[in-house]
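Enquirer: here you go, sequence then predicted model.
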Amino acid sequence: MPQIVFLGAGSVVFTRQLLADLYRFDDLPSLRIVLHDIDAERLAVAVGTAEQVAARFGRETEIVATENRRDALRGADFVINMIQVGGIDATRKDLEIPAAAGLLQTIGDTTGVGGVFRALRTFPVLSGIAADMLELCPDAWFLNYTNPMAMNVWWLSVVAPQLKVVGLCHSVYWTVHDLCELIGVPLEGTHFRAAGVNHQSWLVEWSRNGEDLYGRLRERIAADPELERRVRVEIFKRIGFYPTETSEHSSEYLSWFLRSPEQIERFRLRPLEYVGISEENVAEFEHAKAALATGEPLELEEGAAEYAPQVIHSILTGTEREIHANVVNRGLIDNLPEGAVVEVPTLVNASGLHPQAVGRIPEQGAALNRTYLSVAGLTIEAVRTGNPELVRQAVLIDPNAASSLTPEAIWALCDGLTAAHADVLPTALGGRLEATL
């Protein structure tokens, strides 16, 4: 019986959706679902959620819950990672402390100062997971959803290169879905491919029945000036290829948008937006807990198209499909650094995941990607070497931070965030966490 482990199963909405997408495949064998979380209350809600979803789909499933990570990982075939080290309190610090210093972010979980500090507190936990997997389930696939995506996958390639690790994000699929809706073209039958880095890949192919759909998109934008107030439309206008993440995420990768009140107003951005999203997630957890207590059916989203269930289905049944995945660049994108983590089309079948080489991507897109990868690479090196100066230099390289703060202010901000997150940061970087990295 294949064993699928959910790390951070207390992320109940995501756990619910992943399970629903799994159970929609009626040709899967019986599964053993192992739910792990360090929060007992959230774990209990995850169990109730899993039991309800399995019953609604009429699927025979063994459901196991444990607060012990090693017990969860023993014998795993697939490990789905969705942990968030520090929870909502850490998210507030990542956004509110920089904002008080004059550095605005919208999401703050992937790049910039928020992404760097999220990585710093996530890497020690990933190192522990990797050590456990190498001992208890060395052949399992590690399917990562936790942000910062590229940094986390890159870190695992450094500390545990033997593991089979892939980062999964639905941004490419939903970008194409929404663009097709915008121009009035069915998604079905559309051919698309993207390449770059997570949350800043470039839609390099997008066609239907041999027609390049970029022409229709340009016509649609020209007909509606309000569309030019979207961050991604501005990037498309200047770079020539559409980026594959929301305007909120995209705004943080560049120096163009969050640097002034005028730009924020023009592009309709909401700084610190992720604080509100995180609070909504907490409210949804409370709603799920109450619904389970009364036997109320939980809401299941149709057509979520998450990649982890598709990967598991392909490997277990031999069904071949193509997704977009985050993997180590080993000859995949010629004009991005070898050994960094990139997002590319990936073939999935019974033998696993097979990233597809795309050659060179548009140089102007690669130039922006390399800036992000420089931030990520410095963050990796900071933790690998225990050098806190590299943390500050990573933030200094970030375009949004550099356009908003002086170097002196960046150093002071990093000092403040280090103190705020000290309990979950390694001692070498100024924290109080005794961790073996």
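Expert: Arrived safely. Numbering: from 1, shown residues only.

Enquirer: use CA for all of it now, contacts and neighbours both
Expert: Noted.

Enquirer: where does residue 348 fall, helix, sheet strand or coil?
Expert: Of the three states, residue 348 takes strand under DSSP: H, G, I helix; E, B strand; the rest coil.

Enquirer: brain fart, residue 413
Expert: Three-state assignment for residue 413 (three-state DSSP): helix.

Enquirer: that one reaches residue 99, doesn't it?
Expert: No - using Cα atoms under 8 Å, residue 413 is not in contact with residue 99; the gap is 10.0 Å.

Enquirer: can you list contacts of stretch 111-122?
Expert: 84-86, 94-95, 98, 105, 108-110, 147-148, 151-152, 252-253, 372, 375-376, 379, 383, 391, 394-395, 398-401, 417, 421, 424-426 (Cα atoms under 8 Å, 6 or more residues apart in numbering).

Enquirer: give me the buried subset of the residues you listed.
Expert: Listed as buried from the contacts of stretch 111-122 are 84-86, 94-95, 98, 105, 108-110, 147-148, 151-152, 252-253, 372, 375-376, 379, 383, 391, 394-395, 398-401, 417, 421, 424-426; burial here means 16 or more other Cα atoms under 10 Å.

Enquirer: in helices, which of these fall?
Expert: 94-95, 98, 151-152, 252, 372, 375-376, 379, 383, 391, 394-395, 399-401, 417 (DSSP state H).

Enquirer: still on that earlier bit, of residue 413 and residue 99, who's got more company?
Expert: residue 413 (23 against 15; other Cα atoms under 10 Å).

Enquirer: dump the residue contacts of the spatially closest residue to the more buried one that is not a sequence neighbour.
Expert: Using Cα to Cα, 6 or more residues apart in numbering and skipping the chain neighbours, the partner closest in space to residue 413 is residue 98 (6.6 Å). Listed by Cα under 8 Å, 6+ apart, the contact partners of residue 98 are 104, 113, 413.

Enquirer: residue 98 and residue 359, how far apart?
Expert: According to Cα to Cα, to the nearest Å, residue 98 stands 38 Å off from residue 359.

Enquirer: what does residue 209 give?
Expert: 24 Å.

Enquirer: contact partners for the closest residue in space to residue 126 that isn't next to it in sequence?
Expert: Spatial nearest neighbour of residue 126, excluding adjacent residues (Cα to Cα, 6+ apart): residue 156 at 7.1 Å. Residue 156 sits next to 126, 127, 130, 165 when contact means Cα under 8 Å, 6+ apart.

Enquirer: let's bring in a second model and compare:
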Amino acid sequence: MSFKVTFIGAGSIGFTRGLLKDLLTVPEFRHIQVSFTDINEQNLAMVQQLCQRDINENGLNVTIEATTNRREALAGAKYIFNVVRIGGLPAFKDDIDIPLRYGIDQCVGDTLCAGGIMYGQRGIAEMMAICKDVREVADTDCLMLNYANPMAMLTWACHEYGGVNTIGLCHGVQGGHHQIAEAFGLKKEDIDIICAGINHQTWYIAINHQGKDLTGEVLEAFEKHPEFSKTEKVRIDMLKRFGYYSTESNGHLSEYVPWYRKRQHEITDWIDLGSWINGETGGYLRVCTEGRNWFQTDFPNWMKDPALEYIETNRSEEHGSYIIEGLETGRVYRGHFNVVNRGVITNLPDDAIIEAPGYVDRNGINMPLVGDLPLGPAAVCQASISVQRLAVKAGITGDDLLLRQAFMMDPLTGAVCNPPEIWQLVDDMLIAQEEWLPQYKEAIERAKQRVKKEKRLPLKNVEGAARLKTKTIEDMTLDREAANKNAGEADKAKDRPAES
């Protein structure tokens, strides 16, 4: 088979190298065309060299086209992997640090809350430009596989306003599936699940083992588990109060709801510092910064390390390659996908982006009816969908009133800040991220005038309840294997040790 696959944001080593390895593991795909594009020429060149070395050492006759010209990379593409981080680490740092001045303590800040909303504003502006290029130069029937966060907001914008067929993909369901199996002392393949909701707030509404329904026994299994009872306190509390286990990690989940991070002195009661994903303040920013610094410094050694082997046992659980395999070969694949609802979950809005079980084969991506979510989990999802809807419309129109309303409706932001504080916070974030927010040009000028003329509200300027120091290159050199794993993995929290 021969078709073209393009990676946008290909300088992201964690996603690009692994997804390409998964794709080229499929025997029928050993003659496809591959194109990489990124705005960072240095990162693009390093990832291209490393991936091309992998290809060559696996004996394949595939040459990666790498270019900073996005339209050139997209020309004729049938499948597009979107792995961009708009604004890079500098903007990501603002997403964490500026809200902290107002007392908003985030672990990740890439999906909801103040950081996730602003990440969405930057992403939506660029995704509309990407979608325009896709419509004009890519294959007429191309499919965009979106791995970029905020997953629901970007996928929603691409569908409703970008005119590009887009499916959002995440590894959260697989991660929680492994956890549930471990809590019961079983293997993942022994447990069958149905998981439904919205990205990062998907709920395991059915859990079965050999025909027995285990859903009602999950709470006891997690409370008795020696590791999870310490590392997943927020998820266990949500399970206790809403009846179902949530896909997203302790740190992620804690910033999507209003109850666990609104008071600085209580945050440490709910988190664990054995792994950043368990709730560390700015934890994801820290490990991403460490990974980027390490890869750029240690890259010559990466070129000397053994190449990735393109064999089935090394294939990851990321959905992307399996979707393309199903569409092209007809092999049936079952996964959990982010798509426009259109009645799949009957008590969530039809236009929202939901995450639910789906099947892929040569006939396309098919989403079976889930029906109603349990009422409590549906209410949690509805709160987030309201924020997403406001944020997406704001990102498209540049209407800063809608943006401020999204901040007000966000559960954690609203729990920590009053309306005047939110108005000032939004001004601060708009001004700081001006270069990535072309749709807010007029609003940013008004914000600058307010900063000059109006009296500032006092800031809380908290340092974060659990912020750790970013490791130096010297620190990381002491454990090169761990540094390589952090830099090279898309899922930077596969290993989640409990606090020692």
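Expert: Received it, and whenever you're ready, just let me know what you need. Since the structure is predicted, the reported quantities are computational estimates derived from the model, not experimental observations.

Enquirer: and which of the contacts of residue 156 of the first structure is nearest residue 405 of the first structure?
Expert: When these are compared for distance to residue 405 of the first structure (Cα to Cα), residue 126 wins out at 31.0 Å.

Enquirer: which SSE is immediately downstream of whichever helix in the second structure runs longest?
Expert: Assignment by DSSP H gives helix 113-137 as the longest helix of the second structure. Heading C-terminal from helix 113-137 of the second structure, the first helix or strand you meet, by DSSP states H and E, is strand 143-146.

Enquirer: the first structure: matching residues for that next one?
Expert: Mapped onto the first structure using TM-score structural alignment, strand 143-146 of the second structure spans residues 141-144.

Enquirer: what distance do you get for residue 31 of the second structure to residue 436 of the second structure?
Expert: Distance, residue 31 of the second structure to residue 436 of the second structure, using Cα to Cα: 37 Å.

Enquirer: if you could redo that for residue 211 of the second structure, that was the one I meant.
Expert: 51 Å.

Enquirer: with residue 198 of the second structure instead?
Expert: Applying Cα to Cα, the value for residue 198 of the second structure to residue 436 of the second structure is 27 Å.

Enquirer: over to residue 338 of the second structure?
Expert: Per Cα to Cα, residue 338 of the second structure is found 26 Å from residue 436 of the second structure.

Enquirer: now swap in residue 446 of the second structure and tell me
Expert: 17 Å.

Enquirer: next: residue 122 of the second structure.
Expert: For residue 122 of the second structure, the distance to residue 436 of the second structure - Cα to Cα - is 6 Å.

Enquirer: now for those two: what residues contact both?
Expert: 86, 87.

Enquirer: quick one, strands of the stretch 301-450 of the second structure?
Expert: 333-340, 353-361, 364-366 (DSSP state E, counting those that start in this stretch).

Enquirer: the ones you listed into CSV, with extra columns for distance to residue 79 of the second structure and mean neighbour count?
Expert: Below are the strands of the stretch 301-450 of the second structure laid out as CSV (distance: least, Cα to Cα, whole Å; neighbours: other Cα atoms under 10 Å):
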stretch, distance to residue 79 of the second structure, mean neighbour count
strand 333-340, 16, 23
strand 353-361, 15, 23
strand 364-366, 13, 15
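
Enquirer: could you redo these as TSV and give each row distance to residue 485 of the second structure?
Expert: As requested, the strands of the stretch 301-450 of the second structure are arranged in TSV below (distance: least, Cα to Cα, whole Å):
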stretch	distance to residue 485 of the second structure
strand 333-340	25
strand 353-361	28
strand 364-366	32
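
Enquirer: the ones you listed: which one's closest to residue 322 of the second structure?
Expert: In terms of Cα to Cα, the element of the strands of the stretch 301-450 of the second structure nearest to residue 322 of the second structure is strand 333-340, at 6.5 Å.

Enquirer: how about the closest one, which residues of the first structure does it hit?
Expert: Going by TM-score structural alignment, strand 333-340 of the second structure sits over residues 321-328 in the first structure.

Enquirer: the matching stretch against the second structure, how far on average?
Expert: Once the two models are superposed, stretch 321-328 of the first structure sits on average 0.7 Å from its counterpart in the second structure (mean Cα distance after the TM-score superposition for the first structure).

Enquirer: residue contacts, the nearest residue to residue 229 of the first structure once chain neighbours are set aside?
Expert: The shortest distance from residue 229 of the first structure to any non-neighbouring residue, by Cα to Cα, 6+ apart, is to residue 267 (4.6 Å). Contacts for residue 267 of the first structure (Cα under 8 Å, 6+ apart) come out as 229, 230, 231, 257.

Enquirer: go on, residue 395 of the first structure?
Expert: By Cα under 8 Å, 6+ apart, the residues touching residue 395 of the first structure are 112, 113, 116, 375, 401, 402, 410.

Enquirer: now check the second structure for the residue matching residue 401 of the first structure.
Expert: Using TM-score structural alignment, residue 401 of the first structure lines up with residue 413 in the second structure.

Enquirer: if I read this right, its match contacts residue 103, doesn't it?
Expert: No - judged on Cα under 8 Å, residue 413 of the second structure makes no contact with residue 103 at a distance of 9.0 Å.

Enquirer: list the contacts of the strand or helix carrying residue 220 of the first structure.
Expert: Per DSSP H and E: residue 220 of the first structure is located in helix 214-222. With Cα under 8 Å, 6+ apart as the test, helix 214-222 of the first structure has contacts from 179, 182, 183, 206, 207, 227, 228.

Enquirer: ok, these vs residue 344 of the first structure, which is closest?
Expert: Distances from residue 344 of the first structure to the contacts of helix 214-222 of the first structure, taken by Cα to Cα, are shortest for residue 206, at 14.5 Å.

Enquirer: correct me, but that closest one touches residue 185?
Expert: No - assessed by Cα under 8 Å, residue 206 of the first structure is found out of contact with residue 185, at 11.5 Å.

Enquirer: quick one: which of the two has more around it?
Expert: residue 206 (18 against 15).

Enquirer: name the nearest residue to the more buried one, sequence neighbours excluded.
Expert: Closest residue in space to residue 206 of the first structure, ignoring its immediate chain neighbours: residue 192 at 4.4 Å, by Cα to Cα, 6+ apart.

Enquirer: SS state for that neighbour?
Expert: Of the three states, residue 192 of the first structure takes strand under three-state DSSP.

Enquirer: isn't it up against residue 207?
Expert: Yes - if you go by Cα under 8 Å, residue 192 of the first structure and residue 207 touch, sitting 6.5 Å apart.
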